[in-house]
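In: Provide a 3D model corresponding to the input given below.
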Amino acid sequence: MALDPVLSARADEQAHAARTMWNLLHVWWQMMPKDKRTPANADAAIRRARKDIDFLAVLPAQAAQAVLKTYLQAWKNCWEGRAAAPDFKARLRSVMAVDIPQGRDLNIVRVHRRWGMVNIPKLGRVRFRWTKNLPVGRQADGDNRITGARLVKDALGWHIAFRIQTLEARPEPHRGPEVGIDVGITVPLALSDGTTYGHGEWLTESEQARLLRLERLAARRKKHRKPGERTSRRLHRTYDQIADLRAKAKRRAVDWQHKTTTAIAAKYSVVVVEALTITNMVKSAKGTLEQPGRNVAQKSGLNRAISRQAWGRTITMLTYKTARRGGTLHKVPAPGTSQRCSACGFTTPGSRENQAVFVCKNPDCGWSGNADHNASMNVLHLYRMGLALVPAAGRAVVRRARRVKPATAR
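Out: Okay, here's the model as predicted:
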């Protein structure tokens, strides 16, 4: 979005007001008895807060109602076991965003091939970059229309995302092969048919050097700050420059993930991945004072490498992209997939001494090959054995299914 400093400051005020509205609503929810926690009472409390607190008036009424709707949905997700209970939103750690729940007042107009104009409540007409085809004008009807929008701010500025309601035909069943995928750090995606997908560094050498220089500069300026002293403008500016580079790296990573998952979903009908609990994999190894951990620095580096790969986001993309093309995604248990030999089926100690090469220690086998390729074949083998995981009430259970071989055409 092309916002001047004045409009950007107004959007910031609306985002802070929306975050404050969420926190006030959370306080009200905790203080009220259970029989008084109704949407009607919450709506009345929001209306009263917008009248009593001046700075909440900068938030449009529709956006305030969207905060209530999102908060109630968060509790519903918690009760159904899909997420944790909602909590307060911190100023520095929460995403700055404003919802526009109704799309009828946006009045979207395409100026030319690259730019469009949109009407945002209490901001006016704003230009935005036209990157997707939107159902506007004659293209909009009852089945294809814009139902709302959302303003989101990151380190690179404010962006707008439109919610579109569209009617799509049910896809035909995908006729492609099955594939197992092993995720890793050195090789991000290794497929059971021998295909690998990798990437380089998200930042160039000059950008990495600049990021390192800025991080050292921020640490030096923070070191000379006295306890309780406010952060200087120079330090804030350094933090902003660091955030810009990290946001640029994240955009490049997401772009690679989109292109890679699109290619996989278009080629394969069944995609099988491991059911990884990433939160447990990136836990700290510091331990306690009585029992300190070992190799803490190495474990910290491994945790950062795992977080940079964003395996969960890749699996999420594969889930909806395979469904759009008539395919399916399945998860299988993760333990033992990298230690088992895909040729003989035995798990022998010492077969995975080298991280890159798998050598079976079974005297009757002796197979050797790429370790990631071996793990991906084991992932596919678990699915073909019927050991697929089905999510049920926030947990995964093993499903043993009898697979029927499809009939071949004669």
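
In: Only C-alpha atoms from now on, for both contacts and neighbour counts.
Out: Will do.

In: what about the helices in the stretch 1-150 of the chain?
Out: Listed in chain order, the helices of the stretch 1-150 of the chain (DSSP state H, counting those that start in this stretch) span residues 5-31, 39-52, 61-79.

In: so can I have TSV of those showing mean neighbour count and distance to residue 236?
Out: TSV is the format used below for these (neighbours: other CA atoms under 10 Å; distance: least, CA to CA, whole Å):
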stretch	mean neighbour count	distance to residue 236
helix 5-31	18	17
helix 39-52	14	31
helix 61-79	17	29
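
In: With distance to residue 315 as extra columns, can I get those in CSV?
Out: Supplementary listing: the helices of the stretch 1-150 of the chain in CSV, determined by distance: least, CA to CA, whole Å:
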stretch, distance to residue 315
helix 5-31, 29
helix 39-52, 35
helix 61-79, 20
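
In: closest one to residue 383 among those helices?
Out: helix 61-79 (28.8 Å; CA to CA).

In: by contact count, what packs against the closest one?
Out: Using 3 or more CA pairs under 8 Å, 6 or more residues apart in numbering; DSSP states H and E as the contact test, the elements touching helix 61-79 are helix 5-31, helix 39-52, strand 96-100.

In: Adding distance to residue 245, write these out as JSON lines.
Out: Shown next, in JSON lines, are the helices and strands packed on helix 61-79 (distance: least, CA to CA, whole Å):
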{"stretch": "helix 5-31", "distance to residue 245": "20"}
{"stretch": "helix 39-52", "distance to residue 245": "37"}
{"stretch": "strand 96-100", "distance to residue 245": "19"}
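
In: Which among the ones you listed is found nearest to residue 74?
Out: helix 5-31 (11.1 Å).

In: So which elements touch the closest one?
Out: So helix 5-31, by 3+ CA pairs under 8 Å, 6+ apart, packs with helix 39-52, helix 61-79, strand 96-100.

In: Please provide the structure for the following sequence as well, for comparison with the first:
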Amino acid sequence: MPIVLGAIADDFTGATDLANTLVSEGMRVVQIIGVPGPEETYGDADAVVVALKSRTAPVEEAIADSLAALNWLQSEGAEQILFKYCSTFDSTAQGNIGPVADALREAMGCELALICPAFPKNGRTVYNGVLFVGELPLAESPMKDHPLTPMRDSNLMRLMDAQSSGQVGLIPAPIVQQGAEAIRAKIAALITEGISYAVIDALDESDLRTIGKAAEDHSLITGGSGIALGLPDNFRARGKITSGRQTTFAATEGRTLILAGSCSTATRAQLAQAKEKWPHAKVEIDKVAAGDDVVIELTDWAKAQPADSPVIIYGSADPVEVDAIQKRYGVAASGQMMEDTLSALALRLADAGFHRLVVAGGETSGAVVSALDIKMLEIGPEIAPGVPWTQALGPRPLTLALKSGNFGQPSFFEDALKVLP
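Out: Next up is the predicted model:
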């Protein structure tokens, strides 16, 4: 059976976030890591989410990988494509959201694509084209200090206009709240004005379901995982999918490892709480830069901890420390050293029996999954909005939770372990 929905996610945690949403809405979903090869199979899935590591990649690489994923998804029958990015619109001044959206829209011949990163369950809403994180505009939230993608503007129209080649318009909340037909009429009007992208307001899940209904016939949609809430019902109404969630998820046995590379306020609060309970060690970038064998040192340390206790290894730091490190080694180099160290630790400790991994941070998750050579993930139980447990499908038995740095309550790490038997 061909798939009906294909998704291209710009990082691995975002991909699991989206897959979790689609599973919760009754779709059978497979998450594939990286651009699929011709030999990739997905069983009887209704939707396939292709997880890329393209959020902070060079623009040309992000575009090439996204187009390759598009070609594969279309060859497998996908009727609709969702370009998934973070609910905080994480991007640099150069992209990559705008350039990738331009390339996908051109390749698919789309007149207009929607822009909607809203995810109300996690406090991300859009009003009058401005993205809010909780009660704060994006540029006043902790995202303003993100080490790789600091967000200094809250207006999605300005952000998209700076990144993309197309003109950007707005579908405001009063129109959304009038229903799907009103949204469709506004889209038609914007197209006649030569608008290529429409930022659409969304204040709650009801808005997102209405938007999903209005986008029933759109070949390309862009946004966060929330925009996917209304899509499965469209396919269900056309008899393309059956109702009900089907899963064979079974967690692996083994020790638990928590790896945190995210420097977000949320992850640092989660670490602070978990460190009061469990053994923990910090990756010191100065030692890595000096050539010390930090991986061997921390591997030995982790293996020596009590077998019945989760072990925490982290590189997370506050903005002042991050700024000092980046000034010493550069933004790209310091980030790469941390990713390389944490992913090497994941590989060594997985071979040592740590088969349950919780990874905090999109870039960190991408590095870890790549190092472990994971090609496909099955989506399991939800830990928190946007964060499920997943099971690696392949020769190495691993259960993973890949967490966006900004997601979860302070008790997230403890909550994650309570979900599993």
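
In: Got a TM-score for the two of them?
Out: For this chain pair, the superposition-based TM-score is 0.25 by TM-score structural alignment, normalised by the length of structure 1; 171 aligned residues with a CA RMSD of 7.0 Å.

In: so which of the helices and strands packed on helix 61-79 of structure 1 comes closest to residue 129 of structure 1?
Out: Among these, the nearest to residue 129 of structure 1 by CA to CA is helix 5-31 (16.0 Å).

In: how close does residue 266 of structure 2 get to residue 272 of structure 2?
Out: Counting by CA to CA, to the nearest Å, the gap from residue 266 of structure 2 to residue 272 of structure 2 is 10 Å.

In: the more surrounded of those two?
Out: Using other CA atoms under 10 Å as the criterion, residue 266 of structure 2 and residue 272 rank with residue 266 on top: 18 against 12.

In: Spell out the secondary structure type for the more buried one.
Out: Classification of residue 266 of structure 2 using DSSP: H, G, I helix; E, B strand; the rest coil returns helix.

In: Distance-wise, check it relative to residue 413 of structure 2.
Out: Distance, residue 266 of structure 2 to residue 413 of structure 2, by CA to CA: 11 Å.

In: next one: residue 389 of structure 2
Out: As judged by CA to CA, residue 389 of structure 2 and residue 413 of structure 2 stand 12 Å apart.

In: Select the longest helix from structure 1.
Out: Longest helix of structure 1, by residue count under DSSP state H: helix 233-267.

In: Next, the buried residues of it.
Out: For helix 233-267 of structure 1, the neighbour count (16 or more other CA atoms under 10 Å) marks 235, 238-239, 241-246, 249, 253, 256-258, 260-262, 264-267 as buried.

In: hang on, isn't residue 363 of structure 2 packed against residue 338?
Out: No: counting by CA atoms under 8 Å, residue 363 of structure 2 stays clear of residue 338, with 9.8 Å between them.

In: of the helices of the stretch 1-150 of structure 1, which approaches residue 181 of structure 1 most closely?
Out: For the helices of the stretch 1-150 of structure 1, proximity to residue 181 of structure 1 was assessed by CA to CA; helix 61-79 is nearest, at 29.2 Å.

In: related to what we said a few turns ago, between the helices of the stretch 1-150 of structure 1, which one is nearest to residue 215 of structure 1?
Out: Among the helices of the stretch 1-150 of structure 1, the nearest to residue 215 of structure 1 by CA to CA is helix 5-31 (25.8 Å).

In: Report the inter-axis angle for that closest one versus helix 61-79.
Out: 40 degrees (axes from the mean of the first three to the mean of the last three CA atoms, to 10 degrees).

In: how far off helix 39-52 does helix 5-31 of structure 1 point, in degrees?
Out: Interaxial angle, helix 5-31 of structure 1 versus helix 39-52 (the same axes, to 10 degrees): 130 degrees.

In: Counting by contacts, list what the host helix or strand of residue 256 of structure 2 packs against.
Out: Residue 256 of structure 2 belongs to strand 255-260 when assigned by DSSP states H and E. If you count contacts as 3+ CA pairs under 8 Å, 6+ apart, strand 255-260 of structure 2 packs onto strand 311-314, strand 354-360.

In: Identify whichever of the ones you listed lies nearest to residue 101 of structure 2.
Out: Here strand 354-360 is closest among these (CA to CA), at 26.5 Å.

In: The closest one: what's the following helix or strand?
Out: Next helix or strand after strand 354-360 of structure 2 toward the C-terminus (DSSP H and E): helix 362-371.

In: packing partners for the lengthiest strand in structure 2?
Out: In structure 2, with assignment by DSSP state E, the single longest strand is strand 376-384. Here strand 376-384 of structure 2 touches helix 12-24, strand 29-33, strand 387-392, helix 412-419, going by 3+ CA pairs under 8 Å, 6+ apart.

In: Show me what counts as buried in the first one.
Out: Within helix 12-24 of structure 2, the residues that count as buried by 16+ other CA under 10 Å are 12-24.
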